[in-house]
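S.K.: No letters, just coordinates:
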């Protein structure tokens, strides 16, 4: 296994309105989670850098050479970006693995997903239709959609290239300029995306990548009068603060926030299918996923058997280096994040939880310098326990029994979050009833963590507001306008001419 691949990382400059510049903000250090080594130190964007990017974006977006393009003409730029992502997929995967600690298998899939997202929204733009509305008077009535102008995209550290594409592609397809603020823990792959966008020939100024402090750059993007919309993926508290600031300027936002998703295994489920799905749902990506199935409810009649098999299978998961093709559970993004997850497990044990497996960093010299944590399963708590209420964002699963359909629906809904859920049963009518009864944005039946860019995604309750993906995902970055064209040729009677 070759761990030190000869791929150069982005050089540390940021992309300010189409220009590569040294940032003037605080230092950002990208660290390889497998061993703590430094990937790159760079200066993030300052407020002044952000203001220059906004000014350049405003000029570029207003230029008729962009704003006047037909949707199918904008689609050509998105196809070119998708081509660039595909041509650089290996490089993108390596950079993202260095930045986040994810396995190369996962980061390759994320790169492919990003390319597919740009192609999907290119197709949406190619086939975009406006509407003639039902005529109810002596006027031809139409509904048209126009670009908002400048859009800010704020993305998290756990899956940056896919999250970036999910916001940038529809916003560009709609005719906007986009200012992207990636998380400070994983800025490099977003800067690589900027290189690809530049090489694809997108007009200069329409795209910026501004890594930097959330309070400084995020705050600027939310409050600046020229920013017409913010799309944010991240923590619930940050999202709530962002929404308050957006409300002051009456600016629309989309918020994809935290989760504490329930997975439900009924006694009639295919046990092999359920075991594989539950494990993938919570332990893939080392649990660092907003949709992780972190609360597992198993029907009491099969609880002991299923949980016993689950624990034994979890112990066999391969924890290892992200470049090892056999690795299933890679390091977490930072040691301080790993330590925070460990502290939450320790608190749960102190409050009466039972440790069934994991609960510690793996032993051995291969793991000492990295941010590793064993897949962990806890039992012996109720749905009211703190470990069942708060998002851990790590490889930690809590298992609880239930009696019947009514009880598990109540337990599944009894949480502040409402992002996703999984159901395992051979009885489809029952799965349908439960799926409709759960207050979540996404429900998987006999599978988990499967996505389609054509299918809307978002959360309920504390998990956010608004939807991304699908044809409606492009509408979110457009303003709807009504146009009335007189057909009578007569003056309005009120004037009595």
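M.R.: Everything's here; your move. As the structure is a prediction and not an experimental result, all values here were calculated from the model. Residues are numbered from 1 along each chain as shown.
S.K.: make it CA atoms for all contacts and neighbour counts henceforth
M.R.: Fine.
S.K.: continuing past the longest helix along the chain, what's the next helix or strand?
M.R.: Longest helix in the chain, counting residues (DSSP state H): helix 104-126. Counting by DSSP states H and E, the next helix or strand C-terminal to helix 104-126 is strand 131-132.
S.K.: this is the comparison structure:
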């Protein structure tokens, strides 16, 4: 079992303390300091990038056949499973999430590495149709050095979704974890670096570089040896990274924010819809890019549905992630809790009714943690800021709709287009509505379910590109065409 990493970074295959400023990572449930992690410097980012470029070009890796690269991914998957309880407990301590969720995220990470290994072993390249005296084919080659910048809300799963396909594609990776939650990324880095050593592969294939995005993240994006960046996080940061990438003509994958609608049609199974709506926004304490934070309910059902919803939300159990009874855990950081509270205060100023929640829970149990009660608002139009801006907390805004056209107009009236949920017994209505909603993922009679085999990404300000699926590996490679001449006579020459 890896020890809890602190005071260290993985720089071009070497574990050592970063030379940058120290930062405390804090248990959101108690406010206690878990560890002190020193950021890396811009110079150390450059060192990591140079080491990554050497490792990516090393024949031991560059010439390794796909099924041999898959061995590394299978090994990492097995190690994640062997260390699952430690990784889950570490992520709960660092993020505040309930253990049931962090265990599921760890299992997802292992599954991501295993699925990607299988996709790598079975990936095919194409002989393309000939249009002359030649045979044509399309092949895929590594980009070289990939920068992966991840958020604080689900680090182990997010790390796996970037690391597995990037390594499968034959690249080296510079991973920057969120500065609030670096511990599980550093622990995962130890498992991967140990596997590289066991298999005799170049140590510089992975660096884990803690630090703030404005310093470390910016240095990764701008370094000339970095050939692609994949980022999950806020839309504002995503735009900044996109500008930097454009200056280099470098490909970029962005999985950004959301303000996802969840829709309850008049014929919905009310019990399923109530449970799904609550899970969709209050699991993870609302700290999810795909949280169903805008609830649209058919007007004839609105009063009864929202009334029952409010009664059930008021009974959700708030507590530390280590308590098996907890349903809504603390937010990741006190600063973030204050941001969520400020949005609810803004909603009040905009005329919203606070139907439940809307405050920090009282009691000694909650005194030192970053807690906020699950909150339901209504009484504001879809144009209100709380309906348009991503709050990233346990806050739901309920709105009625009159017919499908009204619903589609309101649901699509957003800069975001990440996800949507639809609750109905009518499969034809679900199909038609699902095609009209501008979202990268639509769930029908379920919500917040994921499969590594199914592509994921957003539209509009929710991002660019897709992760997961069999083509996920290809997004970390360059496509090349080869022509093999078959003519017996020389090419005609007019000179």
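M.R.: Thanks, I have it. These numbers were taken from a predicted model, which means no experiment stands behind them.
S.K.: TM-score of the superposition?
M.R.: After superposition, the two chains reach a TM-score (TM-score structural alignment, normalised by the length of structure 2) of 0.98; 491 aligned residues with a C-alpha RMSD of 1.1 Å.
S.K.: The longest helix of structure 1: average distance to aligned residues in structure 2?
M.R.: With mean C-alpha distance after the TM-score superposition for structure 1, helix 104-126 of structure 1 departs from structure 2 by a mean of 0.5 Å once superposed.
S.K.: neighbouring contacts of that helix?
M.R.: Residues from elsewhere that reach helix 104-126 of structure 1 (C-alpha atoms under 8 Å, 6 or more residues apart in numbering): 71-76, 78-79, 81-83, 85-86, 89-90, 92-94, 96-97, 159, 161-162, 164-166, 169-170, 173-174, 285, 322-323, 325, 453-454, 471, 474.
S.K.: Go through it and flag the buried ones.
M.R.: Using 16 or more other C-alpha atoms under 10 Å as the burial criterion, the residues of helix 104-126 of structure 1 that qualify are 104-108, 110-126.
S.K.: List buried residues within the contacts of helix 104-126 of structure 1.
M.R.: Buried, going by 16+ other C-alpha under 10 Å: 71-72, 74-76, 78-79, 81-83, 85-86, 89, 92-94, 96-97, 159, 161-162, 164-166, 169-170, 173-174, 285, 322-323, 453-454, 471, 474, out of those.
S.K.: Could you pick out which of the residues you listed are located in helices?
M.R.: Using DSSP H, these in helices are 71-72, 74-76, 78-79, 81-83, 85-86, 89, 92-94, 96-97, 161-162, 164-166, 169-170, 173, 471, 474.
S.K.: which stretches of the stretch 301-450 of structure 1 form helices?
M.R.: 335-350, 386-389, 405-413, 428-437 (DSSP state H, counting those that start in this stretch).
S.K.: Report the aligned residue range of structure 2 for the last one.
M.R.: Read it as helix 428-437 of structure 1. Under the alignment (TM-score structural alignment), helix 428-437 of structure 1 falls on residues 427-436 in structure 2.
S.K.: ok so, going back, out of the helices of the stretch 301-450 of structure 1, deepest packed?
M.R.: helix 386-389 (a mean of 19; mean count of other C-alpha atoms under 10 Å).
S.K.: Return the mean post-superposition distance for that one against structure 2.
M.R.: Taken over the aligned residues, the distance from helix 386-389 of structure 1 to structure 2 averages 0.5 Å (mean C-alpha distance after the TM-score superposition for structure 1).
S.K.: equivalent range in structure 2 for that helix?
M.R.: Aligning helix 386-389 of structure 1 against structure 2 (TM-score structural alignment) gives residues 385-388.
S.K.: Repeat that for stretch 134-143 of structure 1.
M.R.: Stretch 134-143 of structure 1 corresponds to residues 129-138 of structure 2 when matched by TM-score structural alignment.
S.K.: Give me the range in structure 1 that stretch 7-26 of structure 2 lines up against.
M.R.: Going by TM-score structural alignment: stretch 7-26 of structure 2 matches residues 12-31.
S.K.: what comes up buried for that stretch?
M.R.: 12-20, 22-25, 28-31.
S.K.: Helix 160-173 and the longest helix of structure 1, what's the angle between them?
M.R.: 10 degrees (axes from the mean of the first three to the mean of the last three C-alpha atoms, to 10 degrees).
S.K.: can you give me the offset of helix 104-126 of structure 1 from its chain's centre?
M.R.: 13 Å (C-alpha atoms, centre = their mean, to the nearest Å).
S.K.: same deal with stretch 438-446 of structure 1?
M.R.: The answer for stretch 438-446 of structure 1 is 17 Å, by C-alpha atoms, centre = their mean.
S.K.: And the strands in the stretch 251-400 of structure 1, which stretches?
M.R.: Secondary structure of the stretch 251-400 of structure 1 (DSSP state E, counting those that start in this stretch): strands located at 253-256, 262-265, 295-299, 354-357, 376-379, 396-402.
S.K.: Out of those, which is closest to residue 281 of structure 1?
M.R.: Nearest to residue 281 of structure 1 among the strands of the stretch 251-400 of structure 1 is strand 262-265 (8.6 Å), distances taken as C-alpha to C-alpha.
S.K.: now the closest one: which residue numbers in structure 2?
M.R.: Residue span in structure 2 matched to strand 262-265 of structure 1, by TM-score structural alignment: 261-264.
S.K.: what's the average distance of the matching stretch to structure 1?
M.R.: With mean C-alpha distance after the TM-score superposition for structure 1, stretch 261-264 of structure 2 averages 0.4 Å from its match.
S.K.: Outside of that stretch itself, which residues are in contact with it?
M.R.: 273, 277, 292-298, 411, 419-424.
S.K.: Likewise for stretch 135-149 of structure 1?
M.R.: 58, 61-62, 130-134, 174-177, 226-229, 475, 477-488.
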